[in-house]
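# sequence? don't have it. structure:
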């Protein structure tokens, strides 16, 4: 066999990593490896024939449970990564397996210690990129700083744009996120962005858990969510309503006006996120005073900071339903009204 005959396998070039692998398995110099050796070894290493990028999924510190769910659905083991802090609180990340030529996905949600988790994500992206990963996709179920998407007053930062720039500079080739607070955030990137929607999971939950949903009204707690609720209402073939709110400052509601009829009907509040739950609390009171028989709340991102849990427990809600873009185990222990749809791993693995 000529010297260059074993540089390819069925017409597919062997890269240096494959040559090293073959050398280690045959315990001989690569120049002595025969074509039969290569065929035999490639049976146990499908990436050699043909040479296709494999998928590797790494999870950050923010939501390890979601990483495991996604990997289980894909039939993969989570990638080996260690994230730790130095004594001065700097973040250190170690990727403990090769990602050369691989299609890497990094799962990190914008929750918990948001700034630390964002920095950890940036470092993980950069570590994989400079380790010769063929592509790095950042899976960010809850996008951090999404509410700072526009300059609504003098000298206000557009922090969502800054985060987009940092992700791109770190080396991300692709972003996957969920129900962005403002869809225009996709335009902040010069790389592909997939904004997935929880709408199918929300509709399925309503159909399964509210038997009389045909007597329900889908309600948006603000004008910005009108498109979201009309889409859900149309698919369920039911009515929708809108609450117009005037906010004096962050997390405080000044007044609310209900547009629509909820008399003797089930009101289902739908929003993209719930933080302190002030909006939900006042909206539920407004709906009941307008004659609603029952009130539910559904949101994609259950942030639940500050007084949120106590507000939920003291509220008239039948249930507050969230997805698992943010870990909810502790919140569900503290409130029996919180329910987790737990379908985002299905959506993310599609």
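Done, it's in. Here the structure is a predicted model, which is why all the values come from computation and not from measurement.
# When you work out contacts or count neighbours from here on, use the C-alpha atoms and nothing else.
Fine.
# Buried residues, the biggest strand by length in the chain. List them.
As assigned by DSSP state E, the longest strand anywhere in the chain is strand 239-249. By 16 or more other CA atoms under 10 Å, the buried positions in strand 239-249 come out as 239, 240, 241, 242, 243, 244, 245.
# before we go on, here's another structure to hold up against the first:
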């Protein structure tokens, strides 16, 4: 069935620069301007969120771009209120593009009398009238099953693979991918297979929550350029300690590839003083001025991938082609050209 309507993009306040970049990329792909829908997303004096859409969206295919990052509660409410405004304005379909899905770390009951907040959030998203979710590197893939609507979970590994092959060209024989814990082995193995590198694991044992008591490296990292791979870096304590342990075990260099740079509290200061040569994150969370000023933090763009994923969703075509770094290379032409 041919599309008779154009895709329309609307943004909350969580990461407007990413939304604007996605709109520009969509304009390039379509050969016609795709702008952000004119709207205001504001707060009353008591903190209540108010949304007003200034354009006609009746019968339109709407995409809300809004990560639920810090402040998580405010940004989540913005997403829900925008969705309600669009639903009550008779939008034909509403897709939530959530580059960083907050509350994803609360995906199971870790002990008695605790919530499964990721499930609660998914219920709220569905009840708000959202019909599809597009996200990147969910902390736990089973969260897709919490939704009763389609969820497309994209992966940062293809972008990271392009970045590694570009920046380590000529030194790929020395590269080793490292998982910072046993639970992240599948994610690290994915990148290792894409770039043809061996895999190592840092086994950590916690003394108490938030504190790492002991770390052991499984695998020979001597004289290797180690790439730590994970989905979230928050306070960066574990990450920096893992880098130190790798260096103590003879690693030549330590770099980290982390999808979501939460980077709260002392994270930036820790990273700037750490033995890591580089921390590479994506722009799913809008970087603070401190993050942008840190010399050993580098940010890679997700806008080309999200723009293509949105267009594929609008066209009714598969987004699975974006799982392959070879397919992504033309989209990132000029960034990782050989």
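Received it, and whenever you're ready, just let me know what you need. All of these numbers come straight from a predicted model, not from anything done at the bench.
# ok so, going back, got JSON lines for the buried residues of strand 239-249 of structure 1, with distance to residue 220 of structure 1 too?
Output for the buried residues of strand 239-249 of structure 1, formatted as JSON lines (distance: CA to CA, whole Å):
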{"residue": "239", "distance to residue 220 of structure 1": "12"}
{"residue": "240", "distance to residue 220 of structure 1": "8"}
{"residue": "241", "distance to residue 220 of structure 1": "6"}
{"residue": "242", "distance to residue 220 of structure 1": "5"}
{"residue": "243", "distance to residue 220 of structure 1": "6"}
{"residue": "244", "distance to residue 220 of structure 1": "9"}
{"residue": "245", "distance to residue 220 of structure 1": "11"}
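# Against residue 198 of structure 1, how distant is the aligned partner of residue 240 of structure 2 in structure 1?
Superposed on structure 1 with TM-score structural alignment, residue 240 of structure 2 falls opposite residue 281. According to CA to CA, to the nearest Å, residue 281 of structure 1 stands 22 Å off from residue 198 of structure 1.
# ok, back up a step: surely the match of residue 240 of structure 2 touches residue 311?
Yes: assessed by CA atoms under 8 Å, residue 281 of structure 1 is found in contact with residue 311 at 6.7 Å.
# Overlap of the contact sets of those two?
Common contacts of residue 281 of structure 1 and residue 311 (CA atoms under 8 Å, 6 or more residues apart in numbering): none found.
# In structure 1, which residues correspond to the helix ranked longest in structure 2?
Using DSSP state H to define each element, structure 2 has its longest helix at helix 72-88. Counting by TM-score structural alignment, helix 72-88 of structure 2 falls onto residues 114-130 of structure 1.
# for stretch 194-204 of structure 2, same thing?
Stretch 194-204 of structure 2 covers residues 235-245 of structure 1 once aligned (TM-score structural alignment).
# tell me the centre residue of structure 1?
residue 141 (1.2 Å; CA atoms, centre = their mean).
# quick one: what's aligned to that one in structure 2?
So, by TM-score structural alignment, residue 141 of structure 1 is matched to residue 99.
# give the contact list for that match.
65, 66, 67, 134, 135, 136, 284, 285.
# Could you turn the buried ones of those residues into a PyMOL selection?
Buried residues among those (16+ other CA under 10 Å), as a PyMOL selection:
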select buried, resi 65+66+67+134+135+136+284+285
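# Show me which pair in the contacts of residue 99 of structure 2 is furthest apart.
134 and 285 (15.1 Å; CA to CA).
# on that earlier part again, other SSEs contacting whichever helix or strand comes after the longest strand of structure 1?
Using DSSP states H and E, the next helix or strand after strand 239-249 of structure 1 towards the C-terminus is strand 252-259. Contact partners of strand 252-259 of structure 1 among helices and strands, from 3 or more CA pairs under 8 Å, 6 or more residues apart in numbering; DSSP states H and E: strand 239-249, helix 278-289.
# average distance between the shortest one and structure 2?
Meaning strand 239-249 of structure 1. Following the fit onto structure 2, the mean deviation recorded for strand 239-249 of structure 1 is 1.7 Å by mean CA distance after the TM-score superposition for structure 1.
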